[in-house]
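**Student:** My questions concern the predicted model and sequence given below.
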Amino acid sequence: MSDDLDSRHKARMARKKALIDANIARAGDERGLLIVLTGNGKGKSSSAFGMVARALGHGMKVGVAQFIKSRTDTGEEAFFSRQPGVEWHVLGDGFTWDTQDRAGDIATARRGWEVAQRMLADASFDLVVLDELTYLLSYGYLDQDAVLDAIAARPPMQHVVVTGRGASPALVELADTVSQIADEKHAYRAGVKAQKGVDL
């Protein structure tokens, strides 16, 4: 019985390997990707920063533009901003429910976008993370067409990661890879505050 299960498993895995190998052989293009991490779940920025670590492991140069957020005491900022090959910018004044100043938020967003545009136009950056950019588009703080044009016109081998809830259909359409992070359960709703090393 065990020999029969083993032989069926081996045959099934051999067929699977043939399909995967054929798909890998067909995927011969190499170019910069636009990756969008969206949805209501926790982990969008964390996933982006995982890609920052991966890029640094390959000796790549990385730029990070954090919109909306104003904290400079997070673990990721403390760690990555000290790494050679990383240019890190915290470009927000805080969440909109804290600032309660639409005109001020728009001005901050536009100043931050100038920093991001510079990185998007610079071929020396292999990876650019635009953290929480989706909010600037959905709130109308930036002109979506101009933002998407700048992303589309970036150097051909530059990868871009955009994070934030509510990615627009136009951004999703432009993207090469889109991941929807679902929210099934969160410790915050059980009264647990944000934890160092997990949330901060």
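**Tutor:** That came through fine. Numbering: from 1, shown residues only.

**Student:** Only C-alpha atoms from now on, for both contacts and neighbour counts.
**Tutor:** Fine.

**Student:** next helix or strand past the lengthiest helix in the chain?
**Tutor:** Determined from DSSP state H, the single longest helix within the chain is helix 2-26. The helix or strand immediately downstream of helix 2-26 is strand 34-38, counting by DSSP states H and E.

**Student:** Residues in contact with that following strand: which ones?
**Tutor:** Strand 34-38 is contacted from outside by 44-45, 48, 159-167, 171-172, 174-181, using Cα atoms under 8 Å, 6 or more residues apart in numbering.

**Student:** In helices, which of these fall?
**Tutor:** Counted as lying in helices by DSSP H, out of these, are K44, S45, A48, L171, V172, L174.

**Student:** W88: what secondary structure?
**Tutor:** Three-state assignment for W88 (DSSP: H, G, I helix; E, B strand; the rest coil): strand.

**Student:** where do the strands sit along the chain?
**Tutor:** Along the chain, counting by DSSP state E, strands occupy 34-38, 62-66, 86-90, 127-131, 159-163, 177-180.

**Student:** another structure for you, compare them:
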Amino acid sequence: MGRKPVSEEEHAAKKAKIKAARDRMMAEKIGEKGLIIVHTGPGKGKSSSGFGMILRCIAHGMPCAVVQFIKGAWDTGERRLLTEHFGDLCQFHAMGEGFTWETQNRARDIAAAEAGWEKAKELIRDPSIRMVLLDEINIALRYEYLDIEAVIAFLREEKPEMTHVVLTGRNAAEGLIEAADLVTEMTLVKHPFRAGIKAQAGVEY
């Protein structure tokens, strides 16, 4: 048995009620603050989402910066776009030397992560920079290339009030999730890699 058709008047009344409730809710949201944002989980899209936010900042004329902790050796589309076309608004620092299984040198990985974190702190401390993306920092934290407690303490104590910091990478630490204002977990449902499809330009990088 099919559903009873809804008249235009009923539809309009229902939507008006929803809009009124939404408007009341939005009227109560008047605060602004710099957010600690975490993109984590096994699914694809963590870095892509972070770079989407960086592009929004650029569109609004807001100075921003990127520090890449792992994919520094990759010639990515994001890196090309930002450095070649938006270098006046977005600083880009590729600090990593590749994934940990590529370098096979823990001391070198730690040194690269520490250099990345020092650059990140410098950028975050600059109140003129409105957003800093710490791409794949969660991987560096997971492998203990950086001290998670020191990172959390810095974000809580030294981040300027209106600066947004985005941290990406799977396996985000519980302490970081607790300290964050906004956390999104990407869920893996299906990925072409499992069917023998390699990483492709425009999709993965």
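**Tutor:** All right, it came through fine. Note that the structure is predicted; figures quoted are calculated from it, not measured.

**Student:** Any idea what the TM-score comes out to?
**Tutor:** TM-score for the superposed chains, counting by TM-score structural alignment, normalised by the length of the first structure: 0.95, backed by 199 aligned residues with a Cα RMSD of 1.3 Å.

**Student:** re the thing from before, would you format the ones in helices among the contacts of strand 34-38 of the first structure as a markdown table with neighbour count and distance to G191 of the first structure included?
**Tutor:** Below are those laid out as a markdown table (neighbours: other Cα atoms under 10 Å; distance: Cα to Cα, whole Å):
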| residue | neighbour count | distance to G191 of the first structure |
| --- | --- | --- |
| K44 | 24 | 22 |
| S45 | 21 | 22 |
| A48 | 23 | 27 |
| L171 | 21 | 34 |
| V172 | 18 | 34 |
| L174 | 16 | 38 |
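
**Student:** Can you tell me how far the most centrally placed residue in the second structure is from K29 of the second structure?
**Tutor:** Central residue of the second structure (Cα atoms, centre = their mean): G50, 3.2 Å from the mean position. Using Cα to Cα, to the nearest Å, we find G50 of the second structure at a distance of 24 Å from K29 of the second structure.

**Student:** try K19 of the second structure
**Tutor:** The value you get for K19 of the second structure to K29 of the second structure, if Cα to Cα is used, is 15 Å.

**Student:** Equivalent analysis for K15 of the second structure, please.
**Tutor:** For K15 of the second structure, the distance to K29 of the second structure equals 21 Å [Cα to Cα].

**Student:** Which part of the first structure matches stretch 115-132 of the second structure?
**Tutor:** Matched against the first structure by TM-score structural alignment, stretch 115-132 of the second structure falls on residues 111-128.

**Student:** State the pair within the ones in helices among the contacts of strand 34-38 of the first structure that is farthest apart.
**Tutor:** Longest distance between any two of those is 19.7 Å, between S45 and L174; criterion Cα to Cα.

**Student:** Can you give me the neighbour number for E185 of the second structure?
**Tutor:** E185 of the second structure has 17 neighbours, counted by other Cα atoms under 10 Å.

**Student:** counterpart of it in the first structure?
**Tutor:** Aligning on TM-score structural alignment places E185 of the second structure opposite Q180 in the first structure.

**Student:** Looking at K19 and K29 of the second structure, which has the bigger crowd around it?
**Tutor:** Neighbours were counted for K19 of the second structure and for K29 using other Cα under 10 Å; K19 has more, 12 against 8.
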